[in-house]
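Asker: No letters, just coordinates:
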């Protein structure tokens, strides 16, 4: 029998259907009259908030992409400036090295020229000194020849030879 009663639930009576329709219609009317506008406005408000959040997210994404692009440009500019600074520093360094080499060559040439000049002056001084010594020696020989009175020419020639050989020894 329970099976029969279960069968009546599957086949509702027309009175039950009528009352269900009345209750459902009343519920729909009450919801439509009092709650439907609030629910729809809340849904529209929520939809607007979601759209605003999506727009904000899109704007933020675009701004982040722009910031990343700007950051990449700044990095590239910084690298270019770094390369320029390094290049200029290298050029300055090379220039300083070249100038130092030129100065060293100039100073070396000046030192060599000064040494040559000093050697020339020393040679002139030595030649002058030798001439003075030769002159003094010649005067001394002449004095000795004049002081000594020689009787014959042969003795005079041997004396001059002796003096010349003494002069060569000094």
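Answerer: Done, it's in. Note that the coordinates shown come from a computational prediction; the quantities given were computed from them, not determined experimentally. Numbers count the residues shown, from 1 in each chain.
Asker: C-alpha only now, for contacts and for neighbours.
Answerer: Will do.
Asker: The lengthiest helix in the chain packs against which elements?
Answerer: With secondary structure taken from DSSP state H, the chain has its longest helix at helix 36-147. Packing partners of helix 36-147 (3 or more Cα pairs under 8 Å, 6 or more residues apart in numbering; DSSP states H and E): helix 153-169.
Asker: now what about the helix it packs on, what contacts it?
Answerer: 137, 141, 145, 150 (Cα atoms under 8 Å, 6 or more residues apart in numbering).
Asker: Show the contacting residues for the second one.
Answerer: By Cα under 8 Å, 6+ apart, residue 141 lies in contact with residue 163.
Asker: and the comparison structure, right after this:
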């Protein structure tokens, strides 16, 4: 069996035509290839390349916009961080001030409590001293009366006489007690 290329070569050899180099294409192949290439090039140039460039531009804008948004977000985050640190520093200062005020108030309360306690203690001691002095005066007065009565009874027993005159007896007892006080 003879194929198409062999047939073409045979016909060309019989007709006396020049032999064609099989490595070089025929002219009509080159022309039609150029026409097909021009059509494909035109379609690519008119439709594919602009849409491809459009997609590339969109992606570039999206990437650049993303970078800009990221930088803006980073700047905003840094500003918020700085603001937070300032607020934190202010809160720490306020906490220190409150702590110092509380310490000062605590010291004042302690001082006031000590002063009040000392005043109350002094008042209680003074009241106790007054009560003690009043009790002592009462005891001394009762003892003087008892001592006077006992002295009169003793004097009556010693002298054998009745000392019925109360004024005289009272004067004698007072004189005796004054002598006792002065002998101390």
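Answerer: Yep, that arrived. The shown structure was predicted, so the numbers you read here are calculated from the model rather than taken from an experiment.
Asker: Report the TM-score for the pair.
Answerer: The TM-score (TM-score structural alignment, normalised by the length of the first structure) is 0.63; 144 aligned residues with a Cα RMSD of 3.7 Å.
Asker: nearest to residue 27 of the first structure, of the contacts of helix 153-169 of the first structure?
Answerer: residue 137 (156.3 Å; Cα to Cα).
Asker: gap between the closest residue to that closest one other than its chain neighbours and residue 125 of the first structure?
Answerer: Spatial nearest neighbour of residue 137 of the first structure, excluding adjacent residues (Cα to Cα, 6 or more residues apart in numbering): residue 167 at 7.5 Å. Distance of residue 167 of the first structure to residue 125 of the first structure, given as Cα to Cα, to the nearest Å: 21 Å.
Asker: Same check on residue 107 of the first structure?
Answerer: Using Cα to Cα, residue 107 of the first structure is found at 26 Å from residue 125 of the first structure.
Asker: Also residue 119 of the first structure?
Answerer: Counting by Cα to Cα, the gap from residue 119 of the first structure to residue 125 of the first structure is 10 Å.
Asker: go on, residue 51 of the first structure?
Answerer: Here residue 51 of the first structure is placed at a distance of 108 Å from residue 125 of the first structure (Cα to Cα).
Asker: Repeat that for residue 116 of the first structure.
Answerer: Separation of residue 116 of the first structure from residue 125 of the first structure (Cα to Cα): 14 Å.
Asker: go on, residue 159 of the first structure?
Answerer: Counting by Cα to Cα - residue 159 of the first structure and residue 125 of the first structure are separated by 32 Å.
Asker: Among these two, which residue is more densely surrounded?
Answerer: Taking other Cα atoms under 10 Å, residue 159 of the first structure and residue 125 do not tie; residue 159 has more neighbours (16 against 12).
Asker: Per the alignment, residue 103 of the first structure pairs with which residue of the second structure?
Answerer: Taking TM-score structural alignment, residue 103 of the first structure has residue 112 as its aligned residue in the second structure.
Asker: so what's that match up against?
Answerer: Counted by Cα under 8 Å, 6+ apart, residue 112 of the second structure has zero contacts.
Asker: How about residues contacting stretch 158-169 of the second structure?
Answerer: 152, 156.
Asker: Just checking the distance from it to the centre of its chain.
Answerer: 93 Å (Cα atoms, centre = their mean, to the nearest Å).
Asker: if we can go back for a sec, what is the burial count for the residue nearest to residue 137 of the first structure?
Answerer: 13.
Asker: And it, how close does it get to residue 77 of the first structure?
Answerer: Distance check for residue 167 of the first structure against residue 77 of the first structure: by Cα to Cα, it reads 89 Å.
Asker: next one: residue 16 of the first structure
Answerer: Distance, residue 16 of the first structure to residue 77 of the first structure, by Cα to Cα: 82 Å.
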